[in-house]
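A.B. asks: Predicted coordinates and the sequence they were generated for:
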Amino acid sequence: MNFLRNTLGVLCGLAMAGVVISLGVKINSSWVNYEGFFPFEHWWELLKSVENKPGFFWTLLLSSGFGATIGGVTTAIIVKYAKVAYAILIGFILLFIAMLDIIVFPYHPTFYKILIFITYFPFAWLGGKIVEVIYERNKRKEFPKSK
């Protein structure tokens, strides 16, 4: 049963991160030259159109970090044990997807390629750590130490 719960937690965390990153891409309407919600269907055209606009990639980095944090929080809430480890797994999966994106599509600037490595893991870890700290505080309130 824990396997299903953990798998559900990881999938929900990835979905939440994807939604947050998609919303981050759609912040500036001048970047969006397509209809629909998810930019990943039109990613090639989008990257080509914003190739000389570094603001897009800074926004993408920020939304990726925020998405990794939200995905880590979501995953850590759902899984029962090893909350931070599963949150870091979200960061690893997101980093793997970002690396595939950088390899397949050549329109990313160098600063984005470098900073993406130090974005996903710390922010996903932070999401898992937030939930772990909250759970530990609630546990201490529930069972106070006796003198």
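C.D. replies: Now that the structure is in, tell me what you want to look at.

A.B. asks: contacts, neighbours, all on C-alpha from now
C.D. replies: Noted.

A.B. asks: Which strands or helices does the helix or strand harbouring Tyr135 pack on?
C.D. replies: Counting by DSSP states H and E, the element that carries Tyr135 is helix 120-142. Judged by 3 or more CA pairs under 8 Å, 6 or more residues apart in numbering; DSSP states H and E, helix 120-142 is in contact with helix 54-78, helix 83-104.

A.B. asks: so the last one versus helix 120-142, what angle?
C.D. replies: This points to helix 83-104. If you take axes from the mean of the first three to the mean of the last three CA atoms, to 10 degrees, helix 83-104 sits at 160 degrees to helix 120-142.

A.B. asks: For helix 83-104, buried residues please.
C.D. replies: Buried residues in helix 83-104, counted by 16 or more other CA atoms under 10 Å: 83-92, 94-95, 98, 102.

A.B. asks: okay, now the one to match up with it:
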Amino acid sequence: MNPILRNVLAVVTGWFVGSLVNMGLIRMGHTIFPIEGVDPNDMNALAEVLPNLEPKYFLFPFLAHALGALIGAVVAGLIAINNKMKFSLAIGGLFLLGGIAVNYILPGPRWFAVVDILLAYIPMAWIGGQIALKASKTN
């Protein structure tokens, strides 16, 4: 396969798989910690209650963001022909942009926005890139 096409496929596949992980964990969080009287699909209702929720309600969103970036970065790094860390970090960058947008659209507590933006995306993508590099060296 053409290396450029394979690297593009790495980013698209990493983003897609990471997004599936993210969405699955968000849905699981709504099941485990339902917010009484709020439809999790109603963004306006969520925006109203988020600033006043207990920290337990932010566990699954953080895990979704962190593990989505991590798994997506591993997938991208494994598929990429070269510059595996760059492609893994690109996934972290894409997820970071999404995280910033979500924190703007659904403003929660400031502490969560800071923790989420600083710890969930780029650091986890870097770890994912390291995993992909080690796995590539053993194959």
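C.D. replies: Yep, it's here. Quick caveat, the model's predicted, so the values are computed rather than measured.

A.B. asks: neighbours around the closest residue to Leu25 of the second structure other than its chain neighbours, how many?
C.D. replies: The shortest distance from Leu25 of the second structure to any non-neighbouring residue, by CA to CA, 6 or more residues apart in numbering, is to Ala64 (5.1 Å). Residues near Ala64 of the second structure, counting by other CA atoms under 10 Å, number 25.

A.B. asks: for Ala64 of the second structure, what are its contacts?
C.D. replies: By CA atoms under 8 Å, 6 or more residues apart in numbering, the contact set of Ala64 of the second structure is 21-26.

A.B. asks: rewinding a little: with respect to Val32 of the first structure, which of the helices and strands packed on helix 120-142 of the first structure lies nearest?
C.D. replies: With CA to CA, the closest approach to Val32 of the first structure among those belongs to helix 54-78: 10.6 Å.

A.B. asks: quick one: contacts for Ile70 of the first structure?
C.D. replies: Going by CA under 8 Å, 6+ apart, Ile70 of the first structure touches 13, 16-17, 20, 124, 127.

A.B. asks: go again using 7 Å as the cut-off
C.D. replies: Residues counted as contacts of Ile70 of the first structure (CA atoms under 7 Å, 6 or more residues apart in numbering) are 16-17, 127.

A.B. asks: Distance from the longest helix along the second structure to the middle of the chain?
C.D. replies: Longest helix in the second structure, counting residues (DSSP state H): helix 3-32. Helix 3-32 of the second structure sits 8 Å away from the centroid of its parent chain (CA atoms, centre = their mean, to the nearest Å).
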